[in-house]
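J.: just coords:
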């Protein structure tokens, strides 16, 4: 059984192009299409997709609001933003809303498939431009905080969990690796984000890698 994908975009040609290519992939199953965020929320509830490809600028409800609401109700559904915008005003709000990936519409088809599979496996997959914008945002938000002091706020176990996050592992995988429950992992992740003043695990991973906290 393939990865169940829901397409969300208000441009018919984009939907047609995505449908045409993804339908050729034996391990991807297209389960539906929506033309705005409100429809996307309803279809996620009805169709139970594994991954949603989400446009940002749409009528009725935009992709950021839809992403936020879907993640609040169904945290296990993975969302990849697929848009034409790579500026910080779009990238950061989308990731803060809970997006698991961020790609531009000029992405090569094979790369899009890789992104879908990576996000479905629990990894964060960002276009290089999105990563740059996220780094800029993190730099701006934490420029007055010493890297060493930030890292030393964390307990030994929180550092273990953060390291696992930088490897792209999800809560279930971290639980197995560290021999702790998923609930405990969630608590550690929440504590890490609170201490570092960040919104999500993607930012935590980026700032850890940027500051080389786990460099061998």
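T.: Done, it's in. Not measured: the values here are computed from a predicted model.

J.: contacts, neighbours, all on C-alpha from now
T.: Noted.

J.: Quick check: residue 18 is in a helix.
T.: Yes - per DSSP: H, G, I helix; E, B strand; the rest coil, residue 18 lies within a helix segment.

J.: Leaving out sequence neighbours, find the closest residue to it.
T.: Taking Cα to Cα, 6 or more residues apart in numbering as the measure, residue 18 lies nearest to residue 7, with 7.9 Å between them; neighbours along the chain are not counted.

J.: Strands of the chain, start to end?
T.: Listed in chain order, the strands of the chain (DSSP state E) span residues 3-8, 28-34, 51-54, 78-83, 101-104, 125-126.

J.: Dump these to a markdown table, plus mean neighbour count and distance to residue 190.
T.: Supplementary listing: the strands of the chain in a markdown table, determined by neighbours: other Cα atoms under 10 Å; distance: least, Cα to Cα, whole Å:
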| stretch | mean neighbour count | distance to residue 190 |
| --- | --- | --- |
| strand 3-8 | 22 | 29 |
| strand 28-34 | 18 | 33 |
| strand 51-54 | 26 | 24 |
| strand 78-83 | 25 | 19 |
| strand 101-104 | 24 | 20 |
| strand 125-126 | 23 | 21 |
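
J.: I'd like those as JSON lines, with distance to residue 68 appended.
T.: Listed next are those as JSON lines, based on distance: least, Cα to Cα, whole Å:
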{"stretch": "strand 3-8", "distance to residue 68": "15"}
{"stretch": "strand 28-34", "distance to residue 68": "16"}
{"stretch": "strand 51-54", "distance to residue 68": "12"}
{"stretch": "strand 78-83", "distance to residue 68": "10"}
{"stretch": "strand 101-104", "distance to residue 68": "14"}
{"stretch": "strand 125-126", "distance to residue 68": "18"}
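
J.: do you know which of these lies nearest residue 194?
T.: Put simply, out of the strands of the chain the one that sits nearest residue 194 is strand 101-104, at 22.2 Å, with distance taken as Cα to Cα.

J.: Alongside the first one, take a look at this:
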């Protein structure tokens, strides 16, 4: 089985070393590179082709938001998992819109981080509880975060079904079983959804669907 290739982008050496040691213990993961600033992260992502980038926000030369945008623009399949001390709305929404697949705070336990790496690699979204609360608040009080008004290509009936199941937190494998499809087909549907909505992650697609009324918070776990 191929290992999940992880790139670390973190300017604090102690945090980077600790994360590396956590990942080294996992038989299905490997750290393929380490960056101490955002510019280096973008260059290493292009060179090393990681599956997952664990990204800090406040870094020299290029911050995590811009680095995420550049990585997702050139390598849409790479999952960016934010690991940061910041939980303010400005950073949260900027990174979700940039295409980050997950947003964790640095007070998470090691096991939660490892589980999150596997989840985003599988095409799922992961949000720290405090971050999820802010996202939900933005939906309950939409004036906190205006929705996009861009014209989009309508989703097919099947794509809406896939997005609704994704909103319930079901994995790609679970969606495939629910709809009697292959996991590869589910991934293709999600890719089409992202392209049509102009988003880069499950989380942003789900937020879009909620704002458009395709499903409600009651439909979610």
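T.: Looks like it arrived, so ask away. Remember, it's a predicted structure, so these values are computed and weren't measured experimentally.

J.: Would you give the TM-score for this superposition?
T.: The TM-score (TM-score structural alignment, normalised by the length of structure 1) is 0.78; 203 aligned residues with a Cα RMSD of 3.5 Å.

J.: returning to that earlier point: I'd say the residue nearest to residue 18 of structure 1 and residue 53 touch.
T.: Yes - the pair residue 7 of structure 1 and residue 53 passes the contact test of Cα atoms under 8 Å, sitting 5.1 Å apart.

J.: anything in contact with each of these two?
T.: Common contact partners of residue 7 of structure 1 and residue 53 (Cα atoms under 8 Å, 6 or more residues apart in numbering): none.

J.: Quick check: most distant residue from the centroid of structure 2.
T.: Among the residues of structure 2, the one whose C-alpha is farthest from the average of all C-alpha positions is residue 180, by Cα atoms, centre = their mean at 25.4 Å.

J.: For structure 1, just list every one of the helices.
T.: When assigned using DSSP state H, the helices of structure 1 occupy the ranges 12-22, 37-47, 63-73, 88-96, 109-120, 128-141, 147-152, 156-166, 171-178, 182-196, 201-210.

J.: closest one to residue 29 of structure 1 among these?
T.: In terms of Cα to Cα, the element of those nearest to residue 29 of structure 1 is helix 12-22, at 7.9 Å.

J.: chain center to that closest one: distance?
T.: For helix 12-22 of structure 1, the gap between its own C-alpha mean and the chain's C-alpha mean amounts to 22 Å (Cα atoms, centre = their mean, to the nearest Å).

J.: For it, list every residue counted as buried.
T.: Within helix 12-22 of structure 1, the residues that qualify as buried are 15, 18, 22, counting by 16 or more other Cα atoms under 10 Å.

J.: and it, what other elements does it pack with?
T.: For helix 12-22 of structure 1, the packing partners by 3 or more Cα pairs under 8 Å, 6 or more residues apart in numbering; DSSP states H and E come out as strand 3-8, strand 28-34.

J.: Could you give the number of residues near residue 180 of structure 1?
T.: Other residues within reach of residue 180 of structure 1, judged by other Cα atoms under 10 Å, total 12.

J.: for the one 10 residues further on, same thing?
T.: Neighbourhood size, residue 190 of structure 1 [other Cα under 10 Å]: 16.

J.: That one and residue 137 of structure 1, how far apart?
T.: Residue 190 of structure 1 is 20 Å from residue 137 of structure 1, where distance means Cα to Cα, to the nearest Å.

J.: on that earlier part again, can you lay out the helices and strands packed on helix 12-22 of structure 1 as CSV showing distance to residue 119 of structure 1?
T.: As requested, the helices and strands packed on helix 12-22 of structure 1 are exported to CSV (distance: least, Cα to Cα, whole Å):
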stretch, distance to residue 119 of structure 1
strand 3-8, 11
strand 28-34, 13
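
J.: can you tell me which of these comes nearest to residue 161 of structure 1?
T.: strand 3-8 (27.5 Å).

J.: The closest one aligns to what range in structure 2?
T.: When structure 2 is aligned by TM-score structural alignment, the counterpart of strand 3-8 of structure 1 is residues 4-9.

J.: Same check on stretch 47-59 of structure 1?
T.: When structure 2 is aligned by TM-score structural alignment, the counterpart of stretch 47-59 of structure 1 is residues 48-60.

J.: Give me the contact list for that stretch.
T.: 4-11, 32-33, 36-38, 45, 63-65, 68, 77-84, 86, 117, 120-121.
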